[in-house]
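# coordinates for the following, if possible.
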Amino acid sequence: METRELRYFVAVAEELHFGRAAQRLGMAQPPLSRAITQLERRLGIALLERTSRKVTLTQAGAVLLAEARAILSAVAAAERRTLRAAAAHPSLVLAVKSGTAGELLRKLLDAYAEEPDAATVDLLLCEAHQHQRLLQDGHADVALLHLPFDSAAGLDTETLCTEGQVVILPVWHPLAGRSRVRMADVTALPQLPMARWPRPDGSYPDGPGAEVRNLTQLFQLIALGRTTAVIPESAGADLHRDLTAVPILDAPPVTTVIAWPPGSRLRTVADLVRVATRL
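A predicted model of the protein is given here:
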């Protein structure tokens, strides 16, 4: 199979409509239909069920869709990383969730900049659960993750630090004046339900709390008295005057790791990981 055929198939499988898929690919519909038919004939199986009213995936088609996405993502990642490696001035892209790892990130960037052959580090600020995709498709070379909130499945990692968690509250809340609380105190706040973060597929769990995607949204909603959240201690270090962070005695610890794609051969990544673990 050629990557061109895989791109054609993915477009049709995602749109489930030949006309829309052709428009997305910037081509006419007849050659797209012929290309898919030729692919099915060569494989000897049906990938799509076609009727006059709709197009659906067969079981084999669903398998090929997942495999094709991974292949095309790997091809794109290889192209992006190769181009960065061939640049006159070496660089790497570090993905970090917006508003997190502030002090650690500053120390890491400062220490790495002092290395004799330091590359330019481009920061890619992202939202929850985007790290894996960014590393897999080559948009990022390395990332800072917070376990267990982020998934490090399929990635190589080195542990950097472990910290406690805090609950973020508006300053007028009765618990805001305490020096520490327990999880039972936090979960017993009916007027401030826990914020809901998206799952990896983008959907949100059920619940009364506000739907949030980043810390900027979260902090604004907490200041308005609409929700609350339990986050790593470092993420609550630089709060607005209308918010406060209260340590939680019995919250599970959060571990920050530096992660990169398995099998990476980029010297810049190896150097950055070495500096991070030394810190």
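# alpha carbons only for contacts and neighbour counts from here, please
Will do.
# which parts of the helix or strand containing residue 110 are buried?
Assigned by DSSP states H and E, residue 110 falls within helix 102-113. For helix 102-113, the neighbour count (16 or more other Cα atoms under 10 Å) marks 102, 104, 108, 111-113 as buried.
# again with stretch 123-133
Neighbour counts over stretch 123-133 (16+ other Cα under 10 Å) mark 124, 126-132 as buried.
# can I get these in TSV with distance to residue 9 and secondary structure?
Listed next are these as TSV, based on distance: Cα to Cα, whole Å; DSSP: H, G, I helix; E, B strand; the rest coil:
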residue	distance to residue 9	secondary structure
124	30	strand
126	29	strand
127	29	coil
128	29	coil
129	26	coil
130	25	coil
131	26	helix
132	24	helix
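# what is the nearest of those to residue 71?
The closest of the buried residues of stretch 123-133 to residue 71 turns out to be residue 132 (Cα to Cα; 15.3 Å).
# what's the longest helix in the chain?
The longest helix of the chain (DSSP state H) is helix 59-86.
# helices and strands around the helix holding residue 110, which ones?
Applying 3 or more Cα pairs under 8 Å, 6 or more residues apart in numbering; DSSP states H and E, we find helix 102-113 packed against helix 267-278.
# look up how far residue 218 lies from the residue nearest to residue 147 when sequence neighbours are not counted.
Spatial nearest neighbour of residue 147, chain neighbours left out: residue 255 (5.1 Å); criterion: Cα to Cα, 6 or more residues apart in numbering. Going from residue 255 to residue 218 by Cα to Cα, to the nearest Å gives 21 Å.
# which helix or strand contains the residue lying farthest from the centre of the chain?
When each C-alpha in the chain is compared with the mean C-alpha position (Cα atoms, centre = their mean), residue 52 comes out farthest, at 38.8 Å. Under the criterion DSSP H and E, no helix or strand holds residue 52.
# wait, residue 7 touches residue 73, no?
No: at 10.6 Å, residue 7 does not count as touching residue 73 under the criterion of Cα atoms under 8 Å.
# returning to that earlier point: I'd like the buried residues of stretch 123-133 as CSV, with distance to residue 147 appended.
Formatted as CSV, the buried residues of stretch 123-133 follow (distance: Cα to Cα, whole Å):
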residue, distance to residue 147
124, 19
126, 16
127, 15
128, 12
129, 11
130, 14
131, 12
132, 13
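# how about this one, so we can line them up?
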Amino acid sequence: METRELTYFAAVAEELHFGRAAERLGIAQPPLSRAIQKLERRLGVTLFDRSGRRIALTPAGEVLAREAAKVLDAVAAATVRTQRAGRAEPRLVVVLKAGGDGGLLPEILAAYRAHPDAVEVELVLCAVTERARMLRDGTADVAFLHSPYEDLTGFDSEPLRVEGSVAILPPGHRLAERSFVRLADLADDPAPCWPGEHPDISDPATLMQLVALGRLIAVAPESVADHLRRDLVAVPVLDGTPTTVVLAWPEGTRSRALAAFVHTATTVAARHPAAAVTGSQKAWSAAFGTAHTGNTVSQDR
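Coordinates of the predicted model:
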């Protein structure tokens, strides 16, 4: 199959209308229809059901729609990466959400500058949903992501830090003075809990404003507490889902600068003070009368 054929097919699959797809592609409708028919003959399957008033994808067409999107994204990403690799001054584009580095980035950058394979680092702060997309489309080289909340398909990755959870609350909230809470406490609250409710909110500023107004309770990794607004508080959630901060990059990437960054990040993470007792772990100990050390915390979580 040719890329042009997949582009034509993807347009029809998205529009489910040959006329609109042709207009979107900037071509006449008859050549588009012929191209789709040629593709169907070559594959030996019917891609569109044309029997009704509106066309629809067949099961085979649904499969090709998914696969075509991956191929076209890969072609676009290859173009962007090739153009970036040809620049006179190479740089490493690192993408993350605000506070999404688990507190590791300043030390990583300082150590990376001393590495013989280091290049200039460009930091890009973006919304939660943008990070993986920027990796896939070639705009970024490496990203700080969070497992299990994000799809790591198509990426190589290294875990850097495991964090507990905190509930972000306004100071006047009935739970704000508690040493710790459990998910059941949050479920009983009149305010809905994010990300269970309103998972489409991806802008941190919007999320924090809704929390400050008492419209939401946000459950987030504990490192978020280091970047909170003064009108919000963080309370450890004992049974919250642990979050792993991972460094991710496209599978099969060959880059000495990227390899140096990943090696530096894992080295920093291994010696970072995050291994010490954190707020949520202290709360766990207070709740159950158990002393935790850095060597046992990850198992207890």
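# about what we covered before: compare residue 255 and residue 218 of structure 1 (neighbour count), which wins?
residue 218 (21 against 17; other Cα atoms under 10 Å).
# and the aligned residue in structure 2 for that one, helix, strand or coil?
Correspondence of residue 218 of structure 1 to structure 2, assessed by TM-score structural alignment: residue 207. With DSSP: H, G, I helix; E, B strand; the rest coil as the basis, residue 207 of structure 2 sits in helix.
# what's the closest non-adjacent residue to residue 269 of structure 2?
residue 160 (5.5 Å).
# what residues are up against the one you found?
By Cα atoms under 8 Å, 6 or more residues apart in numbering, the contact set of residue 160 of structure 2 is 244-247, 265-266, 269-270.
# which of the residues you listed does structure 1 keep?
Contacts conserved in structure 1 for the contacts of residue 160 of structure 2, using both residues aligned by TM-score structural alignment, their matches' Cα atoms under 8 Å: 244-247, 265-266.
# could you check the distance from residue 47 of structure 1 over to residue 6 of structure 1?
Plainly put, residue 47 of structure 1 is 12 Å away from residue 6 of structure 1 if you go by Cα to Cα.
# higher neighbour count, the two?
More neighbours surround residue 47 than the other of residue 47 of structure 1 and residue 6, with 24 against 20 (other Cα under 10 Å).
# isn't that one right up against residue 63?
No: using Cα under 8 Å, residue 47 of structure 1 is not in contact with residue 63, being 9.2 Å away.
# now do the strands in the stretch 101-250 of structure 2.
120-125, 142-147, 155-163, 165-169, 193-194, 217-221, 233-237, 243-250 (DSSP state E, counting those that start in this stretch).
# relative to residue 280 of structure 2, which of the ones you listed is closest?
strand 233-237 (4.7 Å).
# give the aligned range of that closest one in structure 1.
Aligned by TM-score structural alignment, strand 233-237 of structure 2 falls on residues 244-248 of structure 1.
# roughly how far is the matching stretch from the heart of the chain?
Its chain's average C-alpha position is 26 Å from that of stretch 244-248 of structure 1, according to Cα atoms, centre = their mean, to the nearest Å.
# can you point out the buried residues in it?
Counting neighbours by 16+ other Cα under 10 Å, stretch 244-248 of structure 1 gives 244-248 as buried.
# same question for stretch 220-230 of structure 1.
So, applying 16+ other Cα under 10 Å, buried residues of stretch 220-230 of structure 1: 220-223, 225-230.
# what residues does that stretch touch?
With contact meaning Cα under 8 Å, 6+ apart, stretch 220-230 of structure 1 is reached by 165-170, 191-195, 209-210, 218, 242-243.
# hmm, try it at 6 Å
166-168, 170, 192-195, 209 (Cα atoms under 6 Å, 6 or more residues apart in numbering).
# ok, stretch 266-276 of structure 1 next?
Contacts of stretch 266-276 of structure 1 (Cα under 6 Å, 6+ apart): residue 108.
# so where is that stretch in structure 2?
The aligned range for stretch 266-276 of structure 1 is 255-265, by TM-score structural alignment.
# go through that stretch and flag the buried ones.
Those would be 257-258, 260-265, for stretch 255-265 of structure 2 by 16+ other Cα under 10 Å.
# pipe these into a markdown table and attach distance to residue 24 of structure 2 per row.
Compiled in a markdown table, the buried residues of stretch 255-265 of structure 2 are given as follows (distance: Cα to Cα, whole Å):
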| residue | distance to residue 24 of structure 2 |
| --- | --- |
| 257 | 40 |
| 258 | 38 |
| 260 | 43 |
| 261 | 41 |
| 262 | 41 |
| 263 | 45 |
| 264 | 46 |
| 265 | 44 |
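# among those residues, which one lies nearest to residue 81 of structure 2?
Among the buried residues of stretch 255-265 of structure 2, residue 258 lies closest to residue 81 of structure 2 (Cα to Cα), at 13.3 Å.
# distance of the closest one relative to residue 156 of structure 2?
Counting by Cα to Cα - residue 258 of structure 2 and residue 156 of structure 2 are separated by 12 Å.
# hmm, back to that, including distance to residue 182 of structure 2, could the strands of the stretch 101-250 of structure 2 go into a markdown table?
Output for these, formatted as a markdown table (distance: least, Cα to Cα, whole Å):
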| stretch | distance to residue 182 of structure 2 |
| --- | --- |
| strand 120-125 | 31 |
| strand 142-147 | 21 |
| strand 155-163 | 16 |
| strand 165-169 | 9 |
| strand 193-194 | 12 |
| strand 217-221 | 11 |
| strand 233-237 | 5 |
| strand 243-250 | 16 |
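# of all these, which one is nearest residue 283 of structure 2?
strand 233-237 (6.9 Å).
# that closest one to strand 165-169, inter-axis angle?
140 degrees (axes from the mean of the first three to the mean of the last three Cα atoms, to 10 degrees).
# which residues are in contact with strand 233-237 of structure 2?
In contact with strand 233-237 of structure 2 (Cα under 6 Å, 6+ apart) are residues 165-169, 171, 180-182, 225, 280.
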